[in-house]
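*Asks:* Mind folding the following:
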Amino acid sequence: MKKQVYHKAKAKQVYMTQSQVTRALIQKEIRTVHRRSIKTSKMRRK
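*Replies:* Purely as a prediction, here's the structure:
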């Protein structure tokens, strides 16, 4: 019984870390896209 609970806890931990990693990646993507859009808008003004 204890083993099962430990396994569940570990699985939850892994899932949390995965979600955090994906969230960080998504934020990075948004940042790069935002930066690119700013660059293009500056170029268009000229």
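*Asks:* switch to C-alpha atoms for all contacts and neighbour counts from now on
*Replies:* OK.
*Asks:* distance of the residue nearest in space to the middle of the chain from residue 33?
*Replies:* Geometric centre of the chain, nearest residue: residue 23, 2.0 Å, by C-alpha atoms, centre = their mean. Distance, residue 23 to residue 33, by C-alpha to C-alpha, to the nearest Å: 15 Å.
*Asks:* Contact partners for the residue nearest to the centre of the chain?
*Replies:* With contact set as C-alpha atoms under 8 Å, 6 or more residues apart in numbering, residue 23 has no partners.
*Asks:* another one to check against the first:
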Amino acid sequence: MGKIRKTYDAKFKKKAVDLYLKEGMEYKTVAKELGISYFMC
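*Replies:* This is a model prediction of the structure:
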């Protein structure tokens, strides 16, 4: 049986990009902040 992939809407993705680019957070910190695995980044 395959894994079910989680999808993220445009608002969630924009928040992730804003945290990374505008706030200067590292990708691992962004992932932790958003509650996702940093391996997905």
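*Asks:* What TM-score do the two superposed chains give?
*Replies:* The TM-score (TM-score structural alignment, normalised by the length of the second structure) is 0.34; 17 aligned residues with a C-alpha RMSD of 1.9 Å.
*Asks:* hmm, back to that, how near is the residue nearest to the centre of the first structure to residue 17 of the first structure?
*Replies:* Computed as C-alpha to C-alpha, the residue 23 of the first structure to residue 17 of the first structure distance reads 10 Å.
*Asks:* go on, residue 24 of the first structure?
*Replies:* 10 Å.
*Asks:* do residue 26 of the first structure as well
*Replies:* 14 Å.
*Asks:* Helices of the first structure, start to end?
*Replies:* Using DSSP state H, the helices of the first structure run over 2-45.
*Asks:* what helix or strand does residue 20 of the second structure sit in?
*Replies:* helix 10-21 (DSSP states H and E).
*Asks:* What residues does residue 17 of the second structure make contact with?
*Replies:* Here residue 17 of the second structure is in contact with no residue (C-alpha under 8 Å, 6+ apart).
*Asks:* Chain neighbours aside, what residue packs nearest to residue 16 of the second structure?
*Replies:* Nearest non-adjacent residue to residue 16 of the second structure, counting by C-alpha to C-alpha, 6 or more residues apart in numbering: residue 30, 6.4 Å away.
*Asks:* How much space separates that neighbour from residue 10 of the second structure?
*Replies:* Residue 30 of the second structure is 16 Å from residue 10 of the second structure, by C-alpha to C-alpha.
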